[in-house]
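Chemist: sequence and predicted model, in that order:
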Amino acid sequence: MSSSQTTPAAKAGPLPASAGPGALWERADKRILALVLVLGILVAVGAFTEPDTFLRVNNLRNILTQSSIIGVVAVGMTLVIIGGGIDLSVGAIVALASVWATTVATQEYGFGGILFTSAAVAVGCGLVNGLLIAYGKLVPFIATLAMFASARGLAVSLSDGKTQRVTAENASVTDLGLPGARVLGIPPLVIIFAVIAVLGWLLLNRTSFGRRTVALGGNPEAARLAGIDLRRQRLYLYVLSGLCCGIAAFMLTVQTGSGQNTNGNLYELDAIAAAIIGGTLLSGGRGTIVGSVLGVLVFTTITNIFSLNNLQNDVQQIAKGAIIVVAVLIQHRTSRSAAET
């Protein structure tokens, strides 16, 4: 993790052309191919261990649907980490947004009220994170950890520790999450995930915002000397992360038909893990949306295989932890090799 307080200043000078996201693709390509290979191996393992179940269309759709919500959160997390930050509050923000959006008062405004409230609450939380980090100069770890505790506590308070069901009058919300819901044969939640992933990719790779994000995470001092407003850029990144959490909260409400203060549990771990194994550098300045999407699919496929083979949840968590450690070690080794050359 890096911030303006922790990243060492670089020598003055213009931003190098290699700082742009497009120039990172050549290096990222090998990591993406490796992830595709890992995913292929996992599919083979699933087909071998549960041949009658794993490759069924319904199970594959289930994997994609399960990937969708955390995948949207991972897109926002990837942008934040590339920009040299971290967001430990994403799971709590999802919980707060889903609870607030399913209160009796909010549900009186129907489908639009639930969607708007989910997005507005989460964006508000992201805005607070951004202001504390960019203008209050708090370390991202501390600021987002404080938001994690506050948002989770407020979610418990609003819901009184109870599950809030979506009312029958708002059945159009839950209809999107029904097992048989399809748009051109694809579950609606998967389509939302795909749209967010494409928009995230375009934002990072085809806009000046993406170039500023990479420059901010890779070399803040050079970015400042190049005329980039570092504080505003950090603020935008956390607001975007909040927006992704709001969309994920709405998707979770669609899927479960309820809002709960326990929603989003460990989402921060899953989102960070997906970004890391997808090639996003924890110190910032490097990462790809495609890699994060594949990272989410890898973790979801592992979970699906473990579930089909009746393995305990603790085994799944140990496997995830081991994958994160290996990914970080590979990152360090790659970084040292690049520095030596």
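Modeler: Structure's in. What do you need? The shown structure was predicted, so the numbers you read here are calculated from the model rather than taken from an experiment.
Chemist: alpha carbons only for contacts and neighbour counts from here, please
Modeler: Will do.
Chemist: helices of the stretch 201-341 of the chain, start to end?
Modeler: 208-218, 220-225, 230-256, 267-277, 289-308, 313-340 (DSSP state H, counting those that start in this stretch).
Chemist: I misspoke; the intended subject was the stretch 51-200 of the chain.
Modeler: Under the criterion DSSP H, counting those that start in this stretch, the stretch 51-200 of the chain contains helices at 57-82, 90-101, 104-107, 110-130, 140-159, 171-175, 188-205.
Chemist: another structure for you, compare them:
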Amino acid sequence: MTQPVSPPRDTAGKIPPVGRLTPWRALPARADVRTLSLLGVLAALVVIGGITKPDEFLDTRNLQLVLTQASVIGVVTVGMTFVITSGGIDLSVGAIVALASVWATTVATQEYGFAGILFTAMLVGLGCGLVNGLLIAYGGMVPFIATLAMLASARGLALQITDGRTQIVSIDSVLKLGERDSYVLGIPPLVLVFALVTIAGWLALNRTTFGRRSVAVGGNAEAARLAGIDVRRQRLYLYLLSGLCCGIAAFLLIVLSGSGQNTNGNLYELDAIAAAIIGGTLLSGGRGTITGSVLGVLIFTTITNIFALNNLQSDVQQIAKGAIIVAAVLVQRRTASTN
């Protein structure tokens, strides 16, 4: 005779209410709702842009411009998402982009051509990430203070290298990447690089041990240590990753602007943090989403484009961004309190 199957019980032996998902099953459901919500916001912005400036906003060139502009800050945001997921923060990303861009466009560097500029930008980013990681992971410094110090130092060094002047790129192979002749099926090369970085970041966070360790460190560093994870080494790797993303973004910015300036990357740290937060990455760590971060970048970039096309003041644009960030944080807190 078949024995009746008893209903599932929680850790206290109680039967959970009907229709209530267990936490591990609720996570994917919340992630899907969040992603759909972000897609809805992005779709609403596209509709608004199409209504207010149909000829300009929906033009193929303008849409390509939006994606191209999103690519630079988007690459930085991918690295920032990993750092925030681990419970850290990186305020130096904008300054690292500036330093990498001016170091890679000096006359001496440009003598080595395309490879020299790309290699230098990535090497500078990795070097700055290494310093951040060592100070935080092995020096015991608070991420906020360590990266703030890097922000000031990198900006100062970038200004010293350029002496306040713009460094023009003269390498044709670099400049051609920003021209329409280099587009692949109508897609700018910078967007393709952003797509590759996004895919690699999503796979690393969701399908590798590295990603699981990052989430574990952000959720509970002490528990992660007791589970056998080298927390300090993991944090070092994460800031190296953030620095590498800054180096790649610096190269993309060089292609986009055709120059290197000490003012490059201004406020990138705030934009990257904001995009990650509204995308669903938990500011206190333990949860991150590359898909949400990318959608956050696209939302902010689209807002900027709509405001520019409608000749609206930049202060109104900043107010709108601030309101979105506050709303996203309040939603996070409410979600966390109901878990």
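Modeler: Received, thanks. Keep in mind it's a predicted model, so treat the numbers as computed, not measured.
Chemist: on that earlier part again, can you list the helices of the stretch 201-341 of structure 1 in JSON lines and add distance to residue 161 of structure 1 and mean neighbour count?
Modeler: Shown next, in JSON lines, are the helices of the stretch 201-341 of structure 1 (distance: least, Cα to Cα, whole Å; neighbours: other Cα atoms under 10 Å):
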{"stretch": "helix 208-218", "distance to residue 161 of structure 1": "39", "mean neighbour count": "25"}
{"stretch": "helix 220-225", "distance to residue 161 of structure 1": "43", "mean neighbour count": "21"}
{"stretch": "helix 230-256", "distance to residue 161 of structure 1": "17", "mean neighbour count": "26"}
{"stretch": "helix 267-277", "distance to residue 161 of structure 1": "20", "mean neighbour count": "25"}
{"stretch": "helix 289-308", "distance to residue 161 of structure 1": "28", "mean neighbour count": "23"}
{"stretch": "helix 313-340", "distance to residue 161 of structure 1": "24", "mean neighbour count": "13"}
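Chemist: columns distance to residue 127 of structure 1 on top of those helices, output as CSV?
Modeler: Listed next are the helices of the stretch 201-341 of structure 1 as CSV, based on distance: least, Cα to Cα, whole Å:
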stretch, distance to residue 127 of structure 1
helix 208-218, 17
helix 220-225, 21
helix 230-256, 5
helix 267-277, 18
helix 289-308, 22
helix 313-340, 29
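Chemist: residue 97 of structure 1 is nearest to which of the ones you listed?
Modeler: helix 230-256 (6.0 Å; Cα to Cα).
Chemist: after superposition, how close is that closest one to structure 2?
Modeler: Compared with structure 2 after fitting, helix 230-256 of structure 1 deviates on average by 0.2 Å (mean Cα distance after the TM-score superposition for structure 1).
Chemist: ok, back up a step: got the helices of the stretch 51-200 of structure 1 as TSV, with mean neighbour count and distance to residue 231 of structure 1 columns?
Modeler: Below are these laid out as TSV (neighbours: other Cα atoms under 10 Å; distance: least, Cα to Cα, whole Å):
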stretch	mean neighbour count	distance to residue 231 of structure 1
helix 57-82	25	13
helix 90-101	33	21
helix 104-107	16	34
helix 110-130	23	9
helix 140-159	19	13
helix 171-175	17	37
helix 188-205	19	18
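Chemist: out of those helices, nearest to residue 25 of structure 1?
Modeler: Of all those, it is helix 188-205 that lies closest to residue 25 of structure 1, at 9.3 Å by Cα to Cα.
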